[in-house]
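Student: coords below, sequence missing:
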C-alpha cells in the first residue's frame, strides 16, 4: 500500500471523526434539555416555558411579603457648594420587592470635584435588613464644573425585618473627598 493510499484512508477517518463531533455538538442541546427536565436541575428553564392558555405567564416572586407595606423615605445631606437630592421623597414597598430610586446631583462649583456619599438608616435596626444591590455610595465620583448626574439606588428590604418597623429613612451625606470642607458653623458664644 502506497503513501497516497494511507493518506486517503487517514483523511477518511478524520472526516468521520469530524462529522461525529459535529453530530454530537448538534445533539448536545436537546440532550442537555432532556436531562435537565428529567432530573429537575435546571430550574431557571421553567420560567422560559409558556404555560398553555397563558402566553404571558410571568413567574411570581415568592420571596415578596405582600401582606405588609413599608414606607421608605429618602433624605440627602451635603456639606459643600453643590445640589444633592432624592428624585422622590418616599416610596411604598413590600419586603422582598426589588425597588429602584434615583438621586440627583449637580456640581455648582467652577472647579472639578471628587465626592462620595455615606448612607445611614433610621431606625438603626433597619440597616442590616436594607440590602442595596446598586448604589452610587459604593464608589467616588468625579464631576466637572456645572455637571449634573442622576444615580440609581436599587434595594430590597429583607422580609425578616421586624413587623413593627413600618417606615425606614435612607439618608445620604455627600461630601468632597480630599477637598477643603467649609468651616463648621459657630454656635452662640457663652
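Tutor: Looks like it came in fine. Keep in mind that what you see is a predicted model, and the values were worked out from it rather than measured. Residues are numbered from 1 along each chain as shown.
Student: contacts and neighbour counts: CA atoms only from here.
Tutor: OK.
Student: Spell out, range by range, the helices that occur in this protein.
Tutor: Secondary structure of the chain by DSSP state H: the helices cover 3-39, 44-48.
Student: let's bring in a second one:
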C-alpha cells in the first residue's frame, strides 16, 4: 500500500512537471513565432505595424505605375429636375494610384425623391480596369426638397489598362427611382418634310 502511494506521488510529480512544461512552451510560442516569421520574412502584419506612414523607412507602393499618367474626365447627366455635377472636370492619375473625386447633387424639387446613378465609361474597354472602391452609385438615396449632398468616388485604375488608353471618361446618369422622370427628347421632323409632292 505504501509502495502504491509512493508511485502515485511520483506520477503526480511527473504530471505536474509535464503540465508546467506545456504551459511554459505555450507562453514561449509567441516570441518564438515572431522571431521565426521575421527571419523568414513572412510576418507582414508585424512589419506593417512598425512602419509609420510618411516615415523614410516606409516602402513605396510598387503597384503604382509612375511611368504612365491617365487623364480621367468626369461627366454628369441628370434625368430629372435637379442639379448634379462633378466638383472637378478631370484629374490626372497613375495606374495603381488611389484617387478620390466628389460629385455634388441638389434636389431642387418641392418634394422628396429617391434616386440612383448608373456609371458608364469611355472607351468601353476601360470599364474592366476602372476599380471603384467607394461610389455613390452602389446605393439608392432619398433626398428631401432642396437637400444638397456631396458623394465621393474612390477608384484605382488597374495598371494592366492597355497602353493606348490615355484618357478615360467616367459618366454618371442620375435618375429618379420609382418616380416620374421626363421622357427622352423626341426627334423633331424638319420643316417641309411631310410629303409635299
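Tutor: Arrived safely. The structure displayed is predicted, hence computed values, not measured ones.
Student: Kindly provide the TM-score of these chains.
Tutor: Superposed pair, TM-score by TM-score structural alignment, normalised by the length of the first structure: 0.80. Supporting alignment: 172 aligned residues with a C-alpha RMSD of 2.6 Å.
Student: Just the residues contacting stretch 38-47 of the second structure, thanks.
Tutor: The contact list for stretch 38-47 of the second structure (C-alpha atoms under 8 Å, 6 or more residues apart in numbering) reads 34, 37.
Student: so that stretch matches what in the first structure?
Tutor: Against the first structure, the aligned range for stretch 38-47 of the second structure is residues 37-46 (TM-score structural alignment).
Student: all strands of the first structure, in order?
Tutor: Per DSSP state E, the first structure carries strands over the ranges 70-79, 82-86, 90-93, 99-107, 113-122, 130-134, 141-143, 148-157, 167-176.
Student: Dump those strands into JSON lines; add distance to residue 24 of the first structure and mean neighbour count as well.
Tutor: Listed next are the strands of the first structure as JSON lines, based on distance: least, C-alpha to C-alpha, whole Å; neighbours: other C-alpha atoms under 10 Å:
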{"stretch": "strand 70-79", "distance to residue 24 of the first structure": "54", "mean neighbour count": "17"}
{"stretch": "strand 82-86", "distance to residue 24 of the first structure": "55", "mean neighbour count": "19"}
{"stretch": "strand 90-93", "distance to residue 24 of the first structure": "49", "mean neighbour count": "16"}
{"stretch": "strand 99-107", "distance to residue 24 of the first structure": "44", "mean neighbour count": "18"}
{"stretch": "strand 113-122", "distance to residue 24 of the first structure": "54", "mean neighbour count": "16"}
{"stretch": "strand 130-134", "distance to residue 24 of the first structure": "41", "mean neighbour count": "15"}
{"stretch": "strand 141-143", "distance to residue 24 of the first structure": "51", "mean neighbour count": "16"}
{"stretch": "strand 148-157", "distance to residue 24 of the first structure": "43", "mean neighbour count": "17"}
{"stretch": "strand 167-176", "distance to residue 24 of the first structure": "55", "mean neighbour count": "20"}
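Student: for these, which one sits closest to residue 185 of the first structure?
Tutor: Among these, strand 70-79 comes nearest to residue 185 of the first structure, with 11.5 Å by C-alpha to C-alpha.
Student: Give me the mean deviation of that closest one from the second structure.
Tutor: On superposition with the second structure, the mean distance recorded for strand 70-79 of the first structure (mean C-alpha distance after the TM-score superposition for the first structure) is 0.3 Å.
Student: Could you check how far residue 57 of the second structure is from residue 174 of the second structure?
Tutor: Distance from residue 57 of the second structure to residue 174 of the second structure, counting by C-alpha to C-alpha, to the nearest Å: 45 Å.
Student: sorry, that was for residue 99 of the second structure
Tutor: Noted for residue 99 of the second structure: a distance of 22 Å to residue 174 of the second structure, by C-alpha to C-alpha.
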